[in-house]
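S.K.: next one to model:
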Amino acid sequence: MPRPDRFTGKVAFVTGAAGGIGRAAAIAFAVEGARVAILDRTEDALRSTEAAAKAAGGEVLAITCDVSRPEQVEAAVNQVVERFGRLDVAFNNAGVENKAAPLHEIELEEWDRILGINLRGTFVCMKHELAQMVRQGGGVVVNTASGAGICGVAGGASYAASKHAIIGMTKSAALDYAKQNIRVNAVLPGNIETPMMDRFTGGDIQKAIDLEPVGRLGKPEEIAEAVLWMASDLGGFVTGAATVIDGGWSL
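M.R.: Sure, this is the predicted structure:
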């Protein structure tokens, strides 16, 4: 149940906001009173999220940003602080799926692409977000990992490696900043109704549904709700957590 005042006065920063989980989270933050910075490298789709978040009552700053480009990430964080004065919540959600292949067939360029966006991109975002949070005296970071971060995925070595690493990075950062009023957590979605899942299955969504013990895909809004809880005061005793929301897929 949305609480319109849960994030009033707070500033939320959402990457990968053009669609799927990022879009749902951006709109949810706006509904609950946050000023929201939304980032994605796909400008047209980002504008759609911007319009939806504004319609939900939020003040929104849209920034075209490729998280694999460190200079763009640094500039985006600086732009948010210049506009809103602070950065209270960072949801690092930008990521891409791999081209399915057994490990020995993965090209180095494809490996570097996946790790460069999913892992290095998350690291660079955290680096600049956390520096700002240290300066202002607190904040919350939530990273998108995956059920593939706690189990193997046939044909998905690069993706699984990136998501396993995000969990380790999240837990380590949680210890680094625990005494500085900064919490760092990860959310681990399963098979969710997103454009990424549509691409990964080649449009055959039933294949993904068949993997889910609950017999359906998750909804982006279900992941967004978990992110908002982690970022809220009610999640204040949670740090270093890797919260699985996957309908039982990884059991």
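S.K.: only C-alpha atoms from now on, for both contacts and neighbour counts.
M.R.: OK.
S.K.: helix or strand next in line after the biggest helix by length in the chain, which one?
M.R.: The longest helix of the chain (DSSP state H) is helix 157-177. Stepping forward along the backbone from helix 157-177, the first helix or strand reached (DSSP states H and E) is strand 182-189.
S.K.: neighbouring contacts of the very next helix or strand once past that next one?
M.R.: Going down the chain from strand 182-189, the next helix or strand is helix 195-200, by DSSP H and E. Applying Cα atoms under 8 Å, 6 or more residues apart in numbering, the set of residues contacting helix 195-200 from outside is Gly19, Gly20, Val96, Glu97, Asn191, Asp204, Ile205.
S.K.: what comes up buried for helix 195-200?
M.R.: Buried residues in helix 195-200, counting neighbours by 16 or more other Cα atoms under 10 Å, are found at Met196, Met197, Phe200.
S.K.: list just the nearest of these to Arg83.
M.R.: Relative to Arg83, the closest of the buried residues of helix 195-200 is Met196; by Cα to Cα it sits at 31.1 Å.
S.K.: quick check: the residue nearest to the spatial centre of the chain vs Gly19, distance?
M.R.: Centroid check for the chain by Cα atoms, centre = their mean gives Asn93 as the closest residue, at 1.9 Å. Distance, Asn93 to Gly19, by Cα to Cα, to the nearest Å: 11 Å.
S.K.: run this one through as well so I can compare:
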Amino acid sequence: MQRFTDRIILITGAARGIGRAAAEEFAREGGIVVATDIDRDELSTAVRAMTEQGLRVAGLHQDVTDENRWAEIIAGIVAQHGGVDVLVNNAGAGFLKSIEETSGADWRRLMAINLESVFYGTRAGIAAMKQRGGVIVNVASIAANVAEPMFPAYNATKGGVSMFTKAAAVDCARRRYPIRINSLHPGYADTKLVSDAITALGDDAAAFAEGVAAAIPLGRLATPTEIARPLLFLASDDASYMVGSELVVDGGYIAV
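M.R.: Got it, this is the predicted structure:
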């Protein structure tokens, strides 16, 4: 059974990693996917690969930190498809720097990409969904649940995503909007974001990577698809009684 037949799915940061895996999984389950990303070339490549498989996926360029672009994207989807059924705020960035190494510019950039964009997207999603209904999934991280001295700025943004999601979810529920909002909390996954952040450590990269793998009870990083499939569960009718919840998918990392 396909859980998303003819439903309209908007996914940010969908050119690679978890976003791309989610776009493919939604489309395989019957969804009509609008995939957005700031990287035009990589997005085009990803969308072409999926459409060649017969999947219904379209790509749109989007800088998620641009508030006005959010209005354009949502308005365009509503005009073409009649509404948005699922919004996945997935776009994000990260780096490994201690507090002392993190500059003000570093901090502001991460806040804009990881947290402000989720505010813009969630607000726009609620406006589009509050009459017809829908689901919003905000991709946080286990960085919202456990501290890591090498990414305090990332911890702050993802902790913000988690608590913002809860507030928005409860607000919609109490207003009796037919909208569910939850957050997904992935652990370390085999994505470009993670590999680039580790590689940037230089001589310390190998030791950090070994330490991460050793701390995961399953002993390995997740594949993007292993994160995407629980995301689809949150977006599906199977999760109809989940509101403001955190779904952790981390190979047991924070259970230790």
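S.K.: picking up where we left off before, residue range for the longest helix of structure 1 in structure 2?
M.R.: Helix 157-177 of structure 1 lines up with residues 152-172 of structure 2 when matched by TM-score structural alignment.
S.K.: how far apart are that stretch and its match in structure 1?
M.R.: Averaged over the aligned pairs, stretch 152-172 of structure 2 sits 0.6 Å from structure 1 after superposition, using mean Cα distance after the TM-score superposition for structure 1.
S.K.: how about that stretch, which residues are buried there?
M.R.: Residues of stretch 152-172 of structure 2 classed as buried: 152-166, 168-169, 172 (neighbour count, 16+ other Cα under 10 Å).
S.K.: again with stretch 130-142 of structure 2
M.R.: By neighbour count on 16+ other Cα under 10 Å, the buried set for stretch 130-142 of structure 2 is Gly133, Gly134, Val135, Ile136, Val137, Asn138, Val139, Ala140, Ser141, Ile142.
S.K.: identify the residue of structure 1 aligned to the third one.
M.R.: Structural alignment places Val135 of structure 2 opposite Val140 in structure 1 (criterion: TM-score structural alignment).
S.K.: just checking, its match touches Glu129?
M.R.: No. Using Cα atoms under 8 Å, Val140 of structure 1 and Glu129 do not qualify as a contacting pair, with a distance of 9.4 Å.
S.K.: pretty sure Gly22 of structure 1 sits against Gly16.
M.R.: Yes. In this structure, Gly22 of structure 1 is within contact of Gly16 by Cα under 8 Å, at 5.3 Å.
S.K.: who touches both of these two?
M.R.: By Cα under 8 Å, 6+ apart, the residues touching both Gly22 of structure 1 and Gly16 are Asn93, Ala94.
S.K.: residue contacts, the residue nearest to the centre of structure 1?
M.R.: Val14, Thr15, Gly16, Ala17, Ile21, Gly22, Asn143, Thr144.
S.K.: switch to 7 Å and redo it
M.R.: By Cα atoms under 7 Å, 6 or more residues apart in numbering, the residues touching Asn93 of structure 1 are Val14, Thr15, Gly16, Gly22, Asn143, Thr144.
S.K.: residue in structure 2 matching it?
M.R.: Using TM-score structural alignment, Asn93 of structure 1 pairs with Asn90 in structure 2.
S.K.: Ala12 of structure 1 matches what in structure 2?
M.R.: Alignment note (TM-score structural alignment): Ala12 of structure 1 maps to Ile9 of structure 2.
S.K.: next, count neighbours for the residue nearest to Ala56 of structure 1 when sequence neighbours are not counted.
M.R.: Of all residues beyond its chain neighbours, the one nearest Ala56 of structure 1 is Val31 (5.3 Å), with distances taken as Cα to Cα, 6 or more residues apart in numbering. Neighbour count of Val31 of structure 1, defined by other Cα atoms under 10 Å: 23.
S.K.: tell me the counterpart of Val31 of structure 1 in structure 2.
M.R.: Checking TM-score structural alignment: Val31 of structure 1 goes with Arg28.
S.K.: Leu217 of structure 1 too?
M.R.: Under the alignment (TM-score structural alignment), Leu217 of structure 1 pairs with Leu221 of structure 2.
S.K.: got it, and Ala52 of structure 1?
M.R.: Per TM-score structural alignment, Ala52 of structure 1 is aligned with Ala49.
S.K.: residues in contact with that match?
M.R.: Contacts of Ala49 of structure 2 (Cα under 7 Å, 6+ apart): none.
S.K.: shouldn't it be within a helix?
M.R.: Yes. The assignment for Ala49 of structure 2 by DSSP: H, G, I helix; E, B strand; the rest coil puts it in a helix.
S.K.: and it, how far from Glu24 of structure 2?
M.R.: Separation of Ala49 of structure 2 from Glu24 of structure 2 (Cα to Cα) stands at 10 Å.
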